[in-house]
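Asker: Sharing a model that was predicted from the sequence below.
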Amino acid sequence: MYERKIIPNLNCGLDLIGEVLYGKWKIRLLWFIDQGYRRPSELQRKIPDASRRVLNIQLKELEDHGLITKKIYPVVPPKVEYSLTDFGKTLIPIISALGRWGDEHEELLRSLILNRLKSES
């Protein structure tokens, strides 16, 4: 298991947000859970580029931070569903605003990202 070597700086809101939301798929996971995709297989289909292992790790971290809850149904095979906590729901307007900003600046952002990728290769 991964063990941190450096204790994170938790003295400002941006540092705290970074600790909670750092991870390539976490924002998308929160968004899709809010949109009704609650089962791990549904989330995997919505984010096909992510491995099941990485999604499970990031779902566990979101759960540990109190943003989502995991319900395991006592059936065979096991059925698992995730849902947002009230605390997690407070992030949805912020995620929505970030998405709108990305949509409004889509062409510029895409161009900048592609130019950076070209210069790296």
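Answerer: Yes, it's here. Numbering: from 1, shown residues only.
Asker: rest of the way, CA atoms for contacts and neighbours
Answerer: Will do.
Asker: So for this structure, the centremost residue is which one?
Answerer: By C-alpha atoms, centre = their mean, the mean C-alpha position of the chain lies nearest to residue 26, the distance being 0.9 Å.
Asker: what's near enough to touch that residue?
Answerer: 58-59, 62 (C-alpha atoms under 8 Å, 6 or more residues apart in numbering).
Asker: Touching, residue 82 and residue 32? I think so.
Answerer: No: judged on C-alpha atoms under 8 Å, residue 82 makes no contact with residue 32 at a distance of 10.3 Å.
Asker: quick revisit: ok, the residue nearest to the centre of the chain to residue 115 distance?
Answerer: To residue 115, residue 26 is 26 Å away according to C-alpha to C-alpha, to the nearest Å.
Asker: now do residue 39
Answerer: 37 Å.
Asker: the more surrounded of the two?
Answerer: Using other C-alpha atoms under 10 Å, the more surrounded residue of residue 39 and residue 115 is residue 39, with 16 against 11.
Asker: right, and that one touches residue 80 too?
Answerer: Yes: at 6.0 Å, residue 39 counts as touching residue 80 under the criterion of C-alpha under 8 Å.
Asker: Which parts of the chain are strands?
Answerer: 68-73, 79-84 (DSSP state E).
Asker: then this one, side by side with the first:
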Amino acid sequence: MSTENANDKSVEGKEKRHGACLGIIQPVQDALYVLSGKWKLPIIISLTFGNKRFSEMAKEIPKITDRMLSKELRELEMNQLIKRTVYDSIPVIVEYSLTDHGKSLSPVIDVLYQWGKEHRQKII
């Protein structure tokens, strides 16, 4: 994000800044749309510690209902952030894991974690 032309008062300069601003806003909105809500990031964080079955995640994530966990897992799978694997066994075992695309969120989560710790210290 460059502010190279921040002092440019011309119409052309304003149009460039407007375009640059929109160029940043759209991808951020896309990311927030995919990760929106209270539960998607906790689910992804849970899976960063290894593959999990539904019941394991339900126990790890405080206050999430089974219905909400199921809904969020479907959406994360649809967005190719997690993979659902069904093992042909008796009883049937279903396991969830992060895809490479889901693992690519690790630096984002690290930055959010650090910011959240610093923010909490600042406001408390």
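Answerer: That came through, no problem. This one's a predicted model, so the numbers in the text were calculated from it and none came from an experiment.
Asker: hang on, the earlier thing: neighbour count winner among residue 82 and residue 32 of the first structure?
Answerer: residue 82 (22 against 17).
Asker: Contact partners for that one?
Answerer: Per C-alpha under 8 Å, 6+ apart, neighbours of residue 82 of the first structure: 33, 38-40, 68-71.
Asker: Repeat the analysis, applying 6 Å as the threshold.
Answerer: 38, 69-70 (C-alpha atoms under 6 Å, 6 or more residues apart in numbering).
Asker: Could you export those residues as CSV, including distance to residue 109 of the first structure and neighbour count?
Answerer: Output for the contacts of residue 82 of the first structure, formatted as CSV (distance: C-alpha to C-alpha, whole Å; neighbours: other C-alpha atoms under 10 Å):
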residue, distance to residue 109 of the first structure, neighbour count
38, 30, 20
69, 34, 18
70, 35, 16
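Asker: got CSV for the residues you listed, with distance to residue 108 of the first structure too?
Answerer: CSV is the format used below for the contacts of residue 82 of the first structure (distance: C-alpha to C-alpha, whole Å):
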residue, distance to residue 108 of the first structure
38, 33
69, 37
70, 38
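Asker: closest to residue 12 of the first structure among those?
Answerer: When these are compared for distance to residue 12 of the first structure (C-alpha to C-alpha), residue 69 comes out closest, at 25.9 Å.
Asker: do you know how far the residue mapped onto that closest one from the second structure is from residue 12 of the second structure?
Answerer: If you follow residue 69 of the first structure across to the second structure using TM-score structural alignment, you land on residue 83. Distance, residue 83 of the second structure to residue 12 of the second structure, by C-alpha to C-alpha: 47 Å.
Asker: What of residue 96 of the second structure?
Answerer: Applying C-alpha to C-alpha to residue 96 of the second structure and residue 12 of the second structure gives a distance of 50 Å.
Asker: do residue 91 of the second structure as well
Answerer: 66 Å.
Asker: which of those two has more neighbours?
Answerer: residue 12 (10 against 7).
Asker: Is that one located within a helix, as I assumed?
Answerer: Yes: under DSSP: H, G, I helix; E, B strand; the rest coil, residue 12 of the second structure sits within a helix.
Asker: Translate it into the numbering of the first structure.
Answerer: For residue 12 of the second structure, no residue is aligned by TM-score structural alignment.
Asker: Identify the residue of the second structure aligned to residue 14 of the first structure.
Answerer: Aligned partner of residue 14 of the first structure by TM-score structural alignment: residue 28.
Asker: Tell me how many other residues crowd its match.
Answerer: Using other C-alpha under 10 Å: residue 28 of the second structure sits among 11 other residues.
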